[in-house]
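Colleague: Here is a sequence together with a model predicted from it:
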Amino acid sequence: MSKAERTRQFIIETSAPLINKKGMAGTSLRDIMEATKLAKGGIYGNFENKEEICMESFLYLRSQLASKLDIAASKGKSAKEKLFNLLEVYGNGKNMVEGCPILNFGTEADDTNPVMREQVKKAILSAQKRFFNIVEEGIQNKELSSEINSEHYSIRVFAMIEGGILCRKVFGNNDQMNIVLDGIKTEFERYVL
């Protein structure tokens, strides 16, 4: 990696948690300069504008979260273990200290930034597909009843988890998230053969 590439990556990795917390509109160039200890020229020598930093920050955060989730799922031997491992990642508030980037960036970009909205949409579909694949694999391996609707279940699970993440941020505790996760597990257990 060249020095310019390392600097660019440093700006992304340093800015990403800040933008995830304060929002795209709420994070100023001055905030990014203070976090990175770089001058304006150092920032704009690597990025066209703040929007590009925001986009790259989202893609970075999304990649980090997806990696944690994929690793957790891969450690499971059965569909149940894979799902429960994923739920453990989502349930651990330390994995998303400033909230879920999909929720944070998606809320802000829904009407104001169509390019970011498309990236968030891809992230949502990818997260839902992760759940879908686990359920489908469970059905194929005769671990789960074919009565479970993989598509509907994956959409519901994702939406409930994102709601739980929002409640965790607003209430400052995991109480409601734990109820959500318990409900997801209970529903899943009904289909285990």
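Modeller: Thanks, I have the structure now.
Colleague: can we go C-alpha only for contacts and neighbour counts from here?
Modeller: Noted.
Colleague: what ranges do the helices span in the protein?
Modeller: Here the chain has its helices, by DSSP state H, at 3-22, 29-36, 40-44, 50-74, 79-91, 101-109, 114-140, 150-171, 175-189.
Colleague: any chance of the ones you listed in JSON lines, plus mean neighbour count?
Modeller: Output for these, formatted as JSON lines (neighbours: other Cα atoms under 10 Å):
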{"stretch": "helix 3-22", "mean neighbour count": "18"}
{"stretch": "helix 29-36", "mean neighbour count": "16"}
{"stretch": "helix 40-44", "mean neighbour count": "15"}
{"stretch": "helix 50-74", "mean neighbour count": "18"}
{"stretch": "helix 79-91", "mean neighbour count": "20"}
{"stretch": "helix 101-109", "mean neighbour count": "20"}
{"stretch": "helix 114-140", "mean neighbour count": "18"}
{"stretch": "helix 150-171", "mean neighbour count": "17"}
{"stretch": "helix 175-189", "mean neighbour count": "16"}
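Colleague: Put this next to the first one:
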Amino acid sequence: MNKAERTRRFIIEKSASIINRKGMAGTSLSDIMEATKLAKGGIYGNFENKEEICMEAFLYLTETLARRLDGAVNLGRNAKEKFHNLLEAYKGNKDVEGGCPILNFGVEADDTHPNMKVYVKKAINSSQKRILNIISDGIANEEISSTVNPKNFSVKVFAMIEGAILCRRVVENDEQMRIVMDSIWEEFESFLK
């Protein structure tokens, strides 16, 4: 990694949590300058505009989240363990400052940032595919009933988890997250052979 790449990475890492917390519109260039201790020229010498920084910040945040979730899933030896590990990783995901980047950026991008909307859509599809793969592999390995529709289940689980994440942040407790996760797990267990 050369100096320019290191500087870009530094700016992204320092500004990502701010953008996730304050939003794309709510984050000012001065916020980014303060976080990085760089002058305006130092930032715009590495990025074309604030939108590019926001897009790179989103990719950084979602790649970090995906690595953590994939790591949890990969520790499982079978569908039951993989799905359990995934739910536990989501339950424990309080360390991303500002909450889930997919939810945060998605809400802001849906009407006002078409380029960001494309990135968020890919992240949603990837998150749902992680769940779909666990269920599909479980069916193929005869661990899960073949009556389950992996696509429908993955969409429902992802939407329920994102809703629970939002509630946890707004209500400032884990009760609704626990209720949602228990409900998901109960349904999943009913599929096991």
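Modeller: Okay, I see it. This is a predicted model, so every value here is computed, not measured.
Colleague: Fetch the TM-score of the aligned pair.
Modeller: TM-score for the superposed chains, counting by TM-score structural alignment, normalised by the length of the first structure: 0.98, backed by 193 aligned residues with a Cα RMSD of 0.7 Å.
Colleague: any idea how far residue 28 of the first structure is from residue 34 of the first structure?
Modeller: As judged by Cα to Cα, to the nearest Å, residue 34 of the first structure and residue 28 of the first structure stand 10 Å apart.
Colleague: How about residue 2 of the first structure?
Modeller: Going from residue 2 of the first structure to residue 28 of the first structure by Cα to Cα gives 27 Å.
Colleague: out of the two, which sits in the busier spot?
Modeller: Between residue 2 of the first structure and residue 28, residue 28 has the larger neighbour count (other Cα atoms under 10 Å), namely 14 against 7.
Colleague: wait, what's in contact with the more buried one?
Modeller: Residues counted as contacts of residue 28 of the first structure (Cα atoms under 8 Å, 6 or more residues apart in numbering): none.
Colleague: what does it align to in the second structure?
Modeller: Matched to the second structure by TM-score structural alignment, residue 28 of the first structure sits across from residue 28.
Colleague: Can you pull out the residues in contact with stretch 176-193 of the first structure?
Modeller: 80, 84, 87, 91, 142-145, 147-148, 157, 160-161, 164-165, 167-168.
Colleague: again, only this time at 10 Å
Modeller: Outside stretch 176-193 of the first structure, the residues within contact range by Cα atoms under 10 Å, 6 or more residues apart in numbering are 79-80, 83-84, 87-88, 90-93, 135, 138-139, 142-148, 153, 156-158, 160-168, 174.
Colleague: Now do that stretch: distance to the chain's middle.
Modeller: Per Cα atoms, centre = their mean, to the nearest Å, the displacement of stretch 176-193 of the first structure from the mean C-alpha position of its chain is 20 Å.
Colleague: same thing with stretch 36-50 of the second structure?
Modeller: With Cα atoms, centre = their mean, you get 26 Å for stretch 36-50 of the second structure.
Colleague: Ends of that stretch, what's the gap?
Modeller: First-to-last residue span, stretch 36-50 of the second structure, Cα to Cα: 14 Å.
Colleague: for stretch 167-179 of the second structure, same thing?
Modeller: Termini of stretch 167-179 of the second structure sit 11 Å apart (Cα to Cα).
Colleague: Check stretch 42-55 of the first structure too.
Modeller: One end of stretch 42-55 of the first structure sits 18 Å from the other (Cα to Cα).
Colleague: Pull the residues that contact that stretch.
Modeller: With Cα under 10 Å, 6+ apart, stretch 42-55 of the first structure has contacts from 4-5, 7-9, 11-12, 15-16, 19-20, 23-25, 27-29, 32-33, 36-39, 41, 56-61, 105, 113, 115-116, 119.
Colleague: the residue most distant from the middle of the second structure, which is it?
Modeller: residue 41 (31.0 Å; Cα atoms, centre = their mean).
Colleague: Quickly note the distance from that residue to residue 31 of the second structure.
Modeller: If you measure residue 41 of the second structure against residue 31 of the second structure using Cα to Cα, the figure is 14 Å.
Colleague: so what's the nearest residue to residue 10 of the first structure once chain neighbours are set aside up against?
Modeller: Nearest non-adjacent residue to residue 10 of the first structure, counting by Cα to Cα, 6 or more residues apart in numbering: residue 36, 7.8 Å away. Listed by Cα under 10 Å, 6+ apart, the contact partners of residue 36 of the first structure are 7, 10, 11, 12, 13, 14, 15, 30, 42, 43.
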